[in-house]
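Chemist: Below are the sequence and a predicted model; questions follow.
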Amino acid sequence: MAAGGALLYAASPPRALWWLAPLSFTLLALGICGRRARCGFALGMLFGSAYLLPLLKWLYDFLGAEFGVWPWIGVVAVESLFFGLAGAGIARVSALPGSPVWMAALVVGSEALRSRVPFGGFPWGRIGFTQTGGAFLPLAAFGGAALVAFAVALVGFGLAALLLHLRWRSPAWRGLAVMTVLPVAAGAASIPLVSTGSADRTINVAIVQGNAPDSGLGLMGKAAQMRADHIAEAERLVEDVRARRLPKPDLVILPESSNTFDSVREDAQLDRIADELGVPLVVGGSASDETGVPSNRMIRWEPGVGPTDEYAKQQLVPFSEFIPLRTIAGAVTPFVENFPRDMEPGDRAGVFEMSAARLGLATCYEVAYDHVLGDAVRGGAQLLAVPTNNAWFGRTAMTYQQLAMSSLRAVEHGRAVVVAATTGVSALVLPDGSVTRTTRQFTAERLVVQAPIRSGTTLATRLGSAPEWVLVALGGAAVLFGSRRRP
């Protein structure tokens, strides 16, 4: 089981080994099929731990010097429980006819659960996020991350069933062979449907990556420096546009945490930059309301007007932007003393109506959640943006894991995604999921990218969470039926 989890980790960004992911589920099934649920739970946990322990090592790189391995180990242990539940279910349904279908549905069910609980869930490391550039990624346009995960797991479990039980040329063998090949063929056949063509038009979007110290926890207390660095880089953008070294943008995006705002929302430097460029800015930063309650916001800053619209991050990071179990959380997070008040989450989709386009927003960690950008596109967004602050995590794989999420969202909704990061990697992701115009990590850079604008919607956008819930229901029904057949 550890080998299967390690194989799934090997399929994850920044590596482009997407084809290893189905094979990891083949190993999982070979170990669990025919066993009791209790054994399946233990083996599923082992699989999950072997996957998540190296995947989330950036948590240790971030917190390790002061807090040791326990926050990292704790997150892995909790999240591995959901893999254990999937393993128990797989053991229950492994003897049913068509078992690979029910087993793959249970994988989707475990991901659905861990994306919601505890503390708002932790969808990092979902199976679909391993598929950047792969044959399964186009399926996101039809059923989102859930359908991609289902297809990956179905191929792996189908291969395991072929190896375990069936004789060559039997009708059941042929049926399983079709079941195994069909998801790959469907993904490949869908590639033309998620091409980069058919854009309504294109606009120029400027990304300002101002950089930050590579100091991990030392970044606390450096908000003024972060602001100064991003203002300076934005001013260099103004100079480049004035000198025609860069084309004039239609809008400018400064990332999460690139500024701080009090309740008045006044900033003469942002006013000047917007006025000189003559285009709106979208600026990220911590902000407080009149009562001092903090939030993580993106603010639309119009030339000649100033702040006109705001989006508050909906999915806050537990033990960072809000502190569950605050009385004991000091053992696992440095933010208890530095942030005595929890941030206030937003309650609406982030869509900024601007002259150039309707911009949909997901701030940093939110891109892992299905509903955030889905609600934005259903609310009319023609272009998506993921402003993010990855400076805390140094030169780890975290930023590439997050970039892969933007790739899936681009395909899922048929939209270009502009990733604006404080320290990289900033990028333009095209609607087919391909990543272009990337920056380097821990450099100050400014880009002007040509982003396609689209108004049509994919089937995945229209269906929302329905495919996921259908698959969850299938898996649950199979477990109930399997439990009646086995002691």
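Modeler: Perfect, thanks for sending it.
Chemist: CA only for contacts and neighbour counts going forward, please
Modeler: OK.
Chemist: all helices in the stretch 51-200 of the chain, in order from the N-terminus.
Modeler: Assigned by DSSP state H, counting those that start in this stretch, the helices in the stretch 51-200 of the chain fall at 57-67, 70-93, 99-114, 140-164, 171-190.
Chemist: Give me the buried positions along the first one.
Modeler: Applying a neighbour-count criterion of 16 or more other C-alpha atoms under 10 Å, one finds 57, 58, 59, 60, 61, 62, 63, 64, 67 buried in helix 57-67.
Chemist: thought the last one was touching residue 335?
Modeler: No: assessed by C-alpha atoms under 8 Å, residue 67 is found out of contact with residue 335, at 11.9 Å.
Chemist: measure the spatially most central residue of the chain to residue 316 for me?
Modeler: Nearest to the geometric centre of the chain sits residue 368, at 2.8 Å (C-alpha atoms, centre = their mean). Residue 368 sits at a distance of 12 Å from residue 316 (criterion: C-alpha to C-alpha, to the nearest Å).
Chemist: ok so, going back, isn't the residue nearest to the centre of the chain right up against residue 120?
Modeler: No: the pair residue 368 / residue 120 is not scored as a contact, 11.9 Å apart, by C-alpha under 8 Å.
Chemist: so residue 232 sits in a helix?
Modeler: Yes: counting by DSSP: H, G, I helix; E, B strand; the rest coil, residue 232 falls inside a helix.
Chemist: What lies in contact with the lengthiest strand in the chain?
Modeler: Counting by DSSP state E, the longest strand found in the chain is strand 251-261. Here strand 251-261 makes contact (C-alpha atoms under 8 Å, 6 or more residues apart in numbering) with 204-210, 223-224, 226-227, 230, 279-288, 296-298, 356, 363-364, 387-389, 420-422.
Chemist: any idea which helix or strand carries the residue nearest to residue 160 when sequence neighbours are not counted?
Modeler: For residue 160, ignoring the flanking residues on the chain, the nearest one in space by C-alpha to C-alpha, 6 or more residues apart in numbering is residue 26 at 4.9 Å. Residue 26 belongs to helix 20-32 when assigned by DSSP states H and E.
Chemist: adding another structure so you can compare the two:
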Amino acid sequence: MRTGHLKSFCLLRIWSSPARNCCPLLVFRIYGNLSQNPAIFTKITLYVIFFLTFLILCTKIVLRDSVMELLDREEVSNFLKRKNGIYSCFLCIVSGGLFALCQPPFNLGHLSWFCLVPFLIGLNGKKAKQGFVYGFIMGAVYFLCILYFVFIVQPPLTITGAILLIIYQALYLALFGLLFSIIAGRDSCLQFVFSSAFLWVSIEYLRSLGVMGFPWGLLAYTQWKNLTLIQIAEITGVYGVSFVVFVFNAAVAYIILQYLRKPFDYRRFSTPEMAVLSVLLIGIITSVFFYGMRAISRYEPLIKEREKEIDIAIVQGNIDQSKKWDPHYLGESLGVFMGLTGELKGTPDLIIWPETAITVSLNENPFLRDSISGFARSIHTYLITGVQEYEDGRYYNRAILISPAGEISGKYDKIHLVPFGEATPAFFKWIFPFLKKVIPGEDISSGSVRTVFEHPSGKFSCCICFESIFPGEIRLFIKRGAQFLVNITNDAWFGKTNAPYHHFAINVFRAVENRIEIARAANSGISGYIDKLGRPRYYTRIFTRGLIRSNLSLRNGTTIYTRFGDIFSYACLVATALLMSLPFLKAISQKS
């Protein structure tokens, strides 16, 4: 696009951007739309970076050569020490805001290579307690920006939950700040860059563990549109992409810190260690992008050949959340799904309805079960749908596969439940018995079997809702023999916020990690298909009603990640543990 058309391009795209639902500021909308044009965005970003660099240089020269000569050096030093906490706090807030803008739906992934630089500069030289505080400030700003959708789920009940969730997630970055001040050496560029990178990946991995695990907003997800870079995920998982981006951030931060050190000495940039860092940094980034290009050239022909494929139709009913759970509205709701399904021309191999498309138990409603069975027979194909099922005195969030004969040929009960949303963790029930009265409704029971559904055209598994954000759990489905993946969800809870966009982008990494194609059905969007390279295609807009149809190719191999899991994250954990032990080992050796 020529620059002469830039103004009209921005004006045409501003009001159609999904970002308009997430931030009222016009400047963010313009910036988000510019990011959709890589050529223009890159030029503007480079101009901004060069301008800011020039401004910093000029300011530095003025402050050093003029102010320091006019004022007493000790007086200036004391003034800067008093203001240092404010500056560090400001840098953390800036990093938190920039980091949030890099995530969907703004998708300013270019900024993610620099967004953590202010945060790392603010942490430099801080004691452990200070690092904890500044890390918490950065985390609170960041998670407030990307998790604000929790506030609107069921207010006022979820307001308290949202605040606690943001605090809980911010504590992980507080832990990063605390440990960073211990293991990141200021005099060693290699230790500063790589120890902090190992620590960052370790913290991100820890966020995914346990019943309270919630790996939302990882650094890697800022790169979901960077097709070449994310191919490394088939080896390292999503955390390898985070590592590469963070290493670049840390290297830039270290270079800036060396420039700001007093007295200034150009020889700091010509040390052997800096040369090694440059070689490693260039080598890592070049290798990752080279591997990505090779992977694309290797899998592209396989995707085009499509020797083994399955024809899948996705139905997006866009059922109003205020009516969806009303039993009196069930007939109209099912009528929407059946009506859209009836509009299909020809017979696909599989039809997908979203999570809890059927909001009442089929076991307790034989008439409804017979109606669904009769409908399945009339369409002469397989149908998979979500249902809120009641069985043996327990509720389940279930996916069922109905055969062309109208029989339920397979079922999967959601294993990883949303804490406090679907079930209260047993530990919290024991500690806080009053939660049973505060949180309405009965807990949903967790499933125990990772079902692989049998279909004449291929085997597949179905993950439900936010199960797709856990890479370690999705790989277990693939390891059991699934040849493609279905994800059903209901993101209507979150309204027109950033959540549906971020949730969809996460599935891109699950496709690349396991080299598997994904069909995603969401009640209100985003529904769509993702191929083995992580390219979305035929996806819907949020809060629209309709259906889409496409062919998915079957998995024809097993990736390193599918086979071995998060070995890269384990290596980062071990490296972090060793780096943390170094100060203690040095102290022991000095005493002896």
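Modeler: That came in fine, so what should we check first? Predicted model, so just to flag it, every value in this text is computed and none were measured.
Chemist: so what corresponds to the residue nearest to the centre of structure 1 in structure 2?
Modeler: When structure 2 is aligned by TM-score structural alignment, residue 368 of structure 1 is paired with residue 469.
Chemist: who's in contact with that match?
Modeler: Residue 469 of structure 2 neighbours (C-alpha under 8 Å, 6+ apart): 214, 215, 216, 503, 506, 507.
Chemist: Among those residues, which one lies nearest to residue 26 of structure 2?
Modeler: residue 503 (24.5 Å; C-alpha to C-alpha).
Chemist: so where do the helices sit in the stretch 351-487 of structure 1?
Modeler: 370-378, 398-413, 459-463, 466-485.
Chemist: Which secondary structure elements does the second one sit against?
Modeler: Counting by 3 or more C-alpha pairs under 8 Å, 6 or more residues apart in numbering; DSSP states H and E, the packing neighbours recorded for helix 398-413 of structure 1 are helix 140-164, helix 370-378, strand 417-421, strand 427-429, helix 459-463.
Chemist: Which part of structure 2 matches it?
Modeler: Going by TM-score structural alignment: helix 398-413 of structure 1 matches residues 499-514.
Chemist: for the longest strand of structure 1, the distance to its chain's centre please.
Modeler: 20 Å (C-alpha atoms, centre = their mean, to the nearest Å).
Chemist: Tell me the helix or strand right after that strand.
Modeler: Per DSSP H and E, the first helix or strand lying C-terminal to strand 251-261 of structure 1 is helix 268-277.
Chemist: Would you mind getting the average deviation of that next one from structure 2?
Modeler: In the superposition against structure 2, helix 268-277 of structure 1 averages 2.5 Å from its aligned positions (mean C-alpha distance after the TM-score superposition for structure 1).
Chemist: which residues are in contact with the next helix or strand after that helix?
Modeler: The helix or strand immediately downstream of helix 268-277 of structure 1 is strand 281-288, counting by DSSP H and E. Here strand 281-288 of structure 1 makes contact (C-alpha under 8 Å, 6+ apart) with 251-263, 274, 294-302, 387.
Chemist: and the direction of strand 281-288 of structure 1 versus that of helix 268-277, what angle?
Modeler: Here strand 281-288 of structure 1 points in a direction 170 degrees away from that of helix 268-277 (axes from the mean of the first three to the mean of the last three C-alpha atoms, to 10 degrees).
Chemist: average offset between strand 281-288 of structure 1 and structure 2?
Modeler: Its matched residues in structure 2 lie on average 1.0 Å from strand 281-288 of structure 1 after superposition (mean C-alpha distance after the TM-score superposition for structure 1).
Chemist: tell me, that strand lands on which residues of structure 2?
Modeler: Strand 281-288 of structure 1 maps onto residues 383-390 of structure 2, going by TM-score structural alignment.
Chemist: The equivalent of residue 75 of structure 1 over in structure 2 - how many residues pack around it?
Modeler: Taking TM-score structural alignment, residue 75 of structure 1 has residue 165 as its aligned residue in structure 2. Residue 165 of structure 2 is flanked by 20 other residues according to other C-alpha atoms under 10 Å.
Chemist: Quick one: residues contacting residue 254 of structure 2.
Modeler: Residue 254 of structure 2 neighbours (C-alpha under 8 Å, 6+ apart): 121, 189, 192, 193.
Chemist: ok, now which ones touch whatever residue of structure 1 lines up with residue 255 of structure 2?
Modeler: In structure 1, the residue paired with residue 255 of structure 2 according to TM-score structural alignment is residue 162. For residue 162 of structure 1, the contact set (C-alpha under 8 Å, 6+ apart) comprises 173, 176, 177.
Chemist: Please apply the same query to residue 277 of structure 1.
Modeler: 238, 241, 248, 249.
Chemist: Over to residue 379 of structure 1?
Modeler: Here residue 379 of structure 1 is in contact with 349, 351 (C-alpha under 8 Å, 6+ apart).
Chemist: now that we're looking at the aligned partner of it in structure 2, how far away is residue 474 of structure 2 from it?
Modeler: By TM-score structural alignment, residue 379 of structure 1 lines up with residue 480 in structure 2. Distance of residue 480 of structure 2 to residue 474 of structure 2, computed by C-alpha to C-alpha: 10 Å.
Chemist: Which helix or which strand is home to the residue lying closest to residue 341 of structure 2 once chain neighbours are set aside?
Modeler: Leaving aside its sequence neighbours, residue 341 of structure 2 sits nearest to residue 315 (C-alpha to C-alpha, 6+ apart; 6.8 Å). Take DSSP H and E as the rule and residue 315 of structure 2 turns out to sit in strand 309-316.
Chemist: residues in structure 1 aligned with that strand?
Modeler: Counting by TM-score structural alignment, strand 309-316 of structure 2 corresponds to 202-209 in structure 1.
Chemist: same check, this time on stretch 101-110 of structure 2
Modeler: Taken onto structure 1 by TM-score structural alignment, stretch 101-110 of structure 2 occupies residues 10-19 there.
Chemist: for the matching stretch, the distance to its chain's centre please.
Modeler: Worked out by C-alpha atoms, centre = their mean, stretch 10-19 of structure 1 lies 15 Å from the chain centre.
Chemist: residues making contact with that stretch?
Modeler: In this structure, residues lying in contact with stretch 10-19 of structure 1 by C-alpha under 8 Å, 6+ apart are 20-21, 55, 129-134, 397, 400-401, 404.
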